[in-house]
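Asker: A predicted structure for the sequence below; I have some questions about it.
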Amino acid sequence: MNVPLWLWLVTGVGLTAVICFDFYLIARNPRKPSLKECLAWIAGYVGLFLLFGLAIFIFEGHEYAGELFAGWITEYSLSVDNLFVTMLIMVSFAVRAEHQQKVLSIGIVIALVLRVIVVSIGSAAIAQFDWLFYVFGAFLLYTAVQLLLTGDKEDEEFKENLMLRGAKKILPATEKYDGAKITTKVDGKRLVTPMLIVMVAIGTTNLLFAVDSIPAIFGLTKEPYLVLTANAFALMGLRQLYFIIGGLLDSLIYLSTGLAIVLGFIGVKLVVETLHNHGVSWAPQIPIPVSLGVIIGTLVITAVVSLLKVRHDRNKELAEVASERSAAEVD
């Protein structure tokens, strides 16, 4: 895929303009968004992605369009799982509801900038050392096994990462918030508020999550342009999704299992296709339609089974309560 410089620039300017407009609306009227508003924004972002995907299909063909869709779905799915940690950060730092939109937006921008750097370095390294795909594949398989072993037994407490601890030591910070300001004056000294620390926490945590997602998307496409745009579109709309999916995350009890299957499949795909490219006759190439089918099918089945299990457990619990009440009335 030959992407000219002007297209990189146009794409960068376009994505930046959308993110800036989104941030402008938040800064003008900070508040907790309604469900209707969140759904409208997500629909708009998904619509933009579909138009972009259609353009890739028209000008570059179905193969690259399929890789883009597979990468976007995978990145979006991993982002949904990561929203749980974002919620823990918000609770840990006691961020007020009306300021959470700003925190999320800036955190997402930080994450996007850092991912651009990571993807650029990764693309350059892969171009020189294709054996790195074996490393990526092995890492994804390891991550999949870890997800299967831990399942939904993740710690319900946010743990500070190294970058966040460093920022808290270096930056002179106050103990209290000053509205949505990231700096404030105390006794004539300019200090940062906990608001900036929260933004750093979300941005750096999202970067750490990229350790899983970047190898995963490189397992679906080797094109840096598709990797970056799929990441950008997956992060756009994450703020609105945060306010919608808060209660739903507790119902997606098998999400970790579904993501483990997806990551494991992509890990196997990376290793097998790299072997194929190195001349191993028995190693097949896995077509993108097959990859899309496995990813979408796994996520749909995971969501449906999770919701059915939660519904079954809830009905069972209600039946037990009713049975206990009936027994008490008889006595």
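Answerer: Sure thing, it's come through. Residues are numbered from 1 along each chain as shown.

Asker: When you work out contacts or count neighbours from here on, use the C-alpha atoms and nothing else.
Answerer: Will do.

Asker: pretty sure residue 239 contacts residue 105?
Answerer: Yes: because the distance of 6.5 Å satisfies Cα atoms under 8 Å, residue 239 is recorded as touching residue 105.

Asker: Give me the more crowded residue out of those two.
Answerer: When neighbours are counted by other Cα atoms under 10 Å, residue 105 comes out ahead of the other of residue 239 and residue 105, with 25 against 21.

Asker: Doesn't that one lie inside a strand?
Answerer: No: when classified by DSSP: H, G, I helix; E, B strand; the rest coil, residue 105 is found to be helix rather than part of a strand.

Asker: Now do the contacts for it.
Answerer: The contact partners of residue 105, taken as Cα atoms under 8 Å, 6 or more residues apart in numbering, are 23, 239.

Asker: what do you get if the cut-off is 10 Å, keeping everything else the same?
Answerer: For residue 105, the contacting residues are 19-20, 22-23, 26, 111, 199, 202-203, 235-240, taking Cα atoms under 10 Å, 6 or more residues apart in numbering as the criterion.

Asker: Tell me how far it lies from residue 148.
Answerer: Counting by Cα to Cα, to the nearest Å, the gap from residue 105 to residue 148 is 31 Å.

Asker: sorry, back to before: can you flag the buried ones in the contacts of residue 105?
Answerer: Burial by neighbour count, judged by 16 or more other Cα atoms under 10 Å, picks out 19, 22-23, 26, 111, 199, 202-203, 235-240 from the contacts of residue 105.

Asker: Filter these down to the ones in helices?
Answerer: Within the buried ones among the contacts of residue 105, membership in helices is found for 19, 22-23, 26, 111, 199, 202-203, 235, 238-240, as judged by DSSP state H.

Asker: Just the buried residues of stretch 113-129, please?
Answerer: Taking 16+ other Cα under 10 Å as the neighbour-count basis, stretch 113-129 is seen to contain the buried residues 114-116, 119, 122-123.

Asker: contacts for it?
Answerer: The contact list for stretch 113-129, computed with Cα under 10 Å, 6+ apart, reads 108-109, 112, 131-133, 203-204, 206-208, 210-211, 214-215, 218, 222-225, 227-229, 231-232.

Asker: which of these are buried?
Answerer: For the contacts of stretch 113-129, a burial check counting by 16+ other Cα under 10 Å picks out 108-109, 112, 132-133, 203-204, 206-207, 210-211, 214-215, 218, 222-225, 227-229, 231-232.

Asker: Quick check, residue 300 in contact with residue 258.
Answerer: Yes: the criterion here is Cα atoms under 10 Å, and residue 300 meets it with residue 258 at 9.0 Å.

Asker: Of those two, which one has the most company?
Answerer: Comparing residue 300 with residue 258 by neighbour count (other Cα under 10 Å), the higher total belongs to residue 258, at 25 against 13.

Asker: As a check, name the ranges of all helices in the protein.
Answerer: Using DSSP H, the helices of the chain run over residues 5-28, 35-60, 62-92, 100-128, 132-150, 162-170, 194-218, 224-235, 238-245, 255-277, 288-330.

Asker: second one coming, line it up with the first:
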Amino acid sequence: MDVTLGVWALTVAVLCVLVAVDFLVGRTPHDVSLKEAGIWTAVWVALAVAFGIGLLVVSGGGPAGEFFAGYITEKSLSVDNLFVFVLIMAKFSVPPPYQQRVLMVGVLLALVLRTVFIAAGAAIISTFSWVFYLFGAFLIWTAWKLVQDARKDHGEDEYEENKLLKAVERRFGVADRYHGTKLWVEQGGKRVMTPMLVVMLAIGSTDVLFALDSIPAIYGLTEEPYIVFTANAFALMGLRQLYFLIGGLLKRLVHLSYGLSIILGFIGVKLVLHALHESGVHVPEISIPFSLGFIVLVLAVTTFTSLRASKQQENQAS
């Protein structure tokens, strides 16, 4: 796929406009209704579908299939990330009107970090083809870790601040309450951080860990940096609205981690097979249409079994 500098510039410009629109929508702190979240979620999904159809028309079924496979994978990983966002919001008792501002900053940080990781990944892949072995092994290990975590009892889950965040809090101090959307305030004659800034730093630091999973996963579906970037961008754009839309549903997706582990393990195997093929070993490669169908099927089955299991638990409880 030959993407010119002009196409890159136009794409980035359009995405910047969309980010600005999204920021303006959430500029004034307020409680986000299900109707508002639903409308904007539908808008972002429709834009992603329209972009994929545009790729189909301009570049053919191959790039379009890679985009949709990457978009669905990144979107599903983003839903899993929402679990952590929920824990962070609960940990710092973020007032509902301010949650969308925190999420907006978190999405922007994630987009910037993933852009850096995508560029680095593209440079490494073009120089060292054996990196696919590392990506594949990492995804298989991540899949196994997801299964292990899912088998544990998470009834008392709580977000634990990392060492870097604790060090920043000790260095600058934290105000005893929220001051609207302000990030710094004067307290006791000293300039200190507000809890709002601490929450943003917490989400930003977790974004780095999220990118470590998502970037190798999507490079297992396509080696085209343009598709990797746009799939990640569209998946992240609607994350803020999706948080409010399915916030109550997240706890019912009890099998999501199992589904994601299967998907990541599948992509890890796909990467290893691709690396072997590139090394001259005659092994079968997994096609994009098969990958797309497999990912959709796993997510559909996982969602169905999750909702069914949650309903059975509710019936037993009552």
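Answerer: Ah, there it is. Everything numeric in this text was worked out from a predicted model, so none of it was measured.

Asker: Tell me how the two chains score on TM-score.
Answerer: TM-score for the superposed chains, counting by TM-score structural alignment, normalised by the length of the second structure: 0.95, backed by 316 aligned residues with a Cα RMSD of 1.5 Å.

Asker: on that earlier part again, considering the buried residues of stretch 113-129 of the first structure, which is situated nearest to residue 252 of the first structure?
Answerer: Residue 252 of the first structure has its nearest neighbour among those in residue 115, at 26.9 Å by Cα to Cα.

Asker: so what corresponds to that closest one in the second structure?
Answerer: Per TM-score structural alignment, the equivalent position to residue 115 of the first structure in the second structure is residue 114.

Asker: In the first structure, which residue is most central in space?
Answerer: If you average the C-alpha coordinates of the first structure and look for the closest C-alpha using Cα atoms, centre = their mean, you land on residue 79, 1.7 Å from that point.

Asker: quick one: the equivalent of it over in the second structure and residue 53 of the second structure, what's the gap?
Answerer: Under the alignment defined by TM-score structural alignment, residue 79 of the first structure corresponds to residue 78 in the second structure. In this structure, residue 78 of the second structure and residue 53 of the second structure are separated by 22 Å, where distance is defined by Cα to Cα.

Asker: same check, this time on residue 233 of the second structure
Answerer: Using Cα to Cα, one obtains 16 Å as the distance from residue 233 of the second structure to residue 53 of the second structure.

Asker: Residue 13 of the second structure too?
Answerer: Computed as Cα to Cα, the residue 13 of the second structure to residue 53 of the second structure distance reads 20 Å.

Asker: out of those two, which sits in the more crowded spot?
Answerer: For residue 13 of the second structure against residue 53, the residue with the higher neighbour count under other Cα under 10 Å is residue 53, and the figures read 18 against 12.

Asker: Isn't that one up against residue 64?
Answerer: Yes: judged on Cα under 10 Å, residue 53 of the second structure makes contact with residue 64 at a distance of 6.9 Å.

Asker: Most widely separated two among the buried residues of stretch 113-129 of the first structure?
Answerer: The largest distance within those, taken as Cα to Cα, falls between 114 and 123 and amounts to 14.2 Å.

Asker: Any idea how many residues pack against the aligned partner of residue 68 of the second structure in the first structure?
Answerer: Using TM-score structural alignment, the partner of residue 68 of the second structure in the first structure is residue 69. When neighbours are counted by other Cα under 10 Å, residue 69 of the first structure registers 19.

Asker: What about the closest residue to residue 69 of the first structure other than its chain neighbours, how many residues nearby?
Answerer: Nearest residue to residue 69 of the first structure in three dimensions, chain neighbours excluded: residue 53, at 7.2 Å (Cα to Cα, 6 or more residues apart in numbering). Other residues lying near residue 53 of the first structure total 20 when counted by other Cα under 10 Å.

Asker: thought residue 48 of the second structure was touching residue 71?
Answerer: Yes: taking Cα under 10 Å as the contact criterion, residue 48 of the second structure and residue 71 are neighbours in contact, 8.1 Å apart.

Asker: intersection of neighbour lists for the two?
Answerer: Residues touching both residue 48 of the second structure and residue 71 comprise 230-231, 233-235, with contact defined as Cα under 10 Å, 6+ apart.

Asker: want to throw these into JSON lines with distance to residue 7 of the second structure?
Answerer: Compiled in JSON lines, those are given as follows (distance: Cα to Cα, whole Å):
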{"residue": "230", "distance to residue 7 of the second structure": "12"}
{"residue": "231", "distance to residue 7 of the second structure": "15"}
{"residue": "233", "distance to residue 7 of the second structure": "16"}
{"residue": "234", "distance to residue 7 of the second structure": "17"}
{"residue": "235", "distance to residue 7 of the second structure": "20"}
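
Asker: for those, which one is nearest residue 152 of the second structure?
Answerer: Distances from residue 152 of the second structure to those, taken as Cα to Cα, are shortest for residue 235 (28.4 Å).

Asker: so who does the closest one touch?
Answerer: Contacts of residue 235 of the second structure (Cα under 10 Å, 6+ apart): 44-45, 48, 70-79, 111, 229.

Asker: mind running it again at 6 Å?
Answerer: Taking Cα atoms under 6 Å, 6 or more residues apart in numbering, we find residue 235 of the second structure in contact with 71, 74-75.

Asker: Show me what residue 143 of the second structure aligns to in the first structure.
Answerer: In the first structure, the residue paired with residue 143 of the second structure is residue 144, using TM-score structural alignment.

Asker: returning to that earlier point: by neighbour count, which of the contacts of residue 235 of the second structure wins?
Answerer: Per-residue neighbour counts (other Cα under 10 Å) across these peak at residue 71, which has 27 neighbours.

Asker: separation between the counterpart of residue 100 of the second structure in the first structure and residue 26 of the first structure?
Answerer: Correspondence of residue 100 of the second structure to the first structure, assessed by TM-score structural alignment: residue 101. Computed as Cα to Cα, the residue 101 of the first structure to residue 26 of the first structure distance reads 7 Å.

Asker: before we move on, what about residue 162 of the first structure?
Answerer: Between residue 162 of the first structure and residue 26 of the first structure the computed distance is 30 Å (Cα to Cα).

Asker: Equivalent analysis for residue 72 of the first structure, please.
Answerer: Residue 72 of the first structure sits 25 Å away from residue 26 of the first structure when distances are taken as Cα to Cα.

Asker: Likewise for residue 193 of the first structure?
Answerer: Where residue 26 of the first structure is concerned, residue 193 of the first structure sits at a distance of 19 Å (Cα to Cα).
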